[in-house]
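*Asks:* Kindly generate the corresponding structure for this input.
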Amino acid sequence: MIANFSSFLPFKKQDLIKSLLLLFLAFLLTACQSSAVPLEFAPDGKIVQQAIALQLEQRLNPLSEQLKTTKPRLNINNINVQNIDTVTIGDLPSYHLTGTYNLKLILPRQEIKQNKNKFDVYLQRQAEGKTWRLLSKDNKTSKQESVWKSYLISM
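*Replies:* Below is the predicted model of the structure:
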């Protein structure tokens, strides 16, 4: 005698299939939700200019100290952002910007102009939304985990 177990189940096969299908679709929709950072909140040109200046100062200041010379004044203009990628770093929305800019280094006895210098910056708006930070990867750590250093951008 063959037992018919379908009579013991409180629901039909069609109901089970519909429930599983609905559960799968709900999972699929949840997985496809974008956690992307909105571009509307991307930094403006002044923030990008200050980030580039801060990045340059971090490179030029040690050199000026080593050579025992006056730190050059920087004039950054014609910033052309070519690409903006949104990323999340440390659970906060961040922006990876690349592009070009023109630079004028003002030294005590001369001015040096450079056109179409490339830049590559990571910028992060802080949780309260009032300040921005320049982020840079710490190359001294292992490649398996990314450690970021952050620097406040003066407003």
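*Asks:* can we go C-alpha only for contacts and neighbour counts from here?
*Replies:* Noted.
*Asks:* any chance you could map the helices in the chain?
*Replies:* 13-32, 45-67 (DSSP state H).
*Asks:* run this one through as well so I can compare:
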Amino acid sequence: MKTHWLKIFIIPLLILMLNACSSLTPPIELAPNGEIVKKAIALQLKQTETALSESLMASSPQFDLNQIKVKNIDPLFIAHLATYHLQGTYNLKLKLPRQKVTQQSNPFDIYLQRQVEGKTWRLLRRDLHDDDAQPQWTSYLIEP
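*Replies:* Below you'll find the model as predicted:
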């Protein structure tokens, strides 16, 4: 009789405790470091700059990123993998053929996804389609 009551109280208590320990968002401690954020912004800039240079039939300028400031980090899961939505600003120095241009406080808004093994990161870009559908993502490897 005691084991019956024990099962009735202990099993639900254990289930409740296990559910309380699980997290609905990835831990902020696993968020990408500054080097990964810089590489992700550079990758996004390179993709945009390449498309623009091709359409203008111009050479691609060299650029340098600095003063990257992350102002907001939102952890979430996308496709069952830890993902971090980062927003902030950075300074950009463009080296054009005849001049140098400096832009300050450029905003960024990126999604970075930690891969299963935890060694690599991917930049996610949302594909713009029908608003009613689930968002679709394209991912790009951030070179280590």
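*Asks:* Please work out the TM-score for the two chains.
*Replies:* Once the chains are overlaid, their TM-score stands at 0.84 when taken by TM-score structural alignment, normalised by the length of the second structure; 141 aligned residues with a C-alpha RMSD of 2.4 Å.
*Asks:* What does residue 67 of the first structure correspond to in the second structure?
*Replies:* The pairwise alignment with the second structure assigns residue 67 of the first structure to residue 56, based on TM-score structural alignment.
*Asks:* follow-up on the earlier one: in TSV, list the helices of the first structure along with distance to residue 149 of the first structure.
*Replies:* Formatted as TSV, the helices of the first structure follow (distance: least, C-alpha to C-alpha, whole Å):
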stretch	distance to residue 149 of the first structure
helix 13-32	31
helix 45-67	12
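*Asks:* which of these is buried the deepest?
*Replies:* Comparing the helices of the first structure by mean neighbour count (mean count of other C-alpha atoms under 10 Å), helix 45-67 ranks first with a mean of 15.
*Asks:* So which elements touch that helix?
*Replies:* strand 73-89, strand 111-125 (3 or more C-alpha pairs under 8 Å, 6 or more residues apart in numbering; DSSP states H and E).
*Asks:* Can you report how many residues lie near residue 96 of the second structure?
*Replies:* 13 (other C-alpha atoms under 10 Å).
*Asks:* Sorry, slip of the keys, the one I care about is residue 42 of the first structure.
*Replies:* Considering only other C-alpha under 10 Å, residue 42 of the first structure is surrounded by 21 other residues.
*Asks:* aligned partner of it in the second structure?
*Replies:* Checking TM-score structural alignment: residue 42 of the first structure goes with residue 31.
*Asks:* Tell me which residues touch its match, please.
*Replies:* Taking C-alpha atoms under 8 Å, 6 or more residues apart in numbering, we find residue 31 of the second structure in contact with 75, 84.
*Asks:* Quick check: the gap between it and residue 55 of the second structure.
*Replies:* 36 Å (C-alpha to C-alpha, to the nearest Å).
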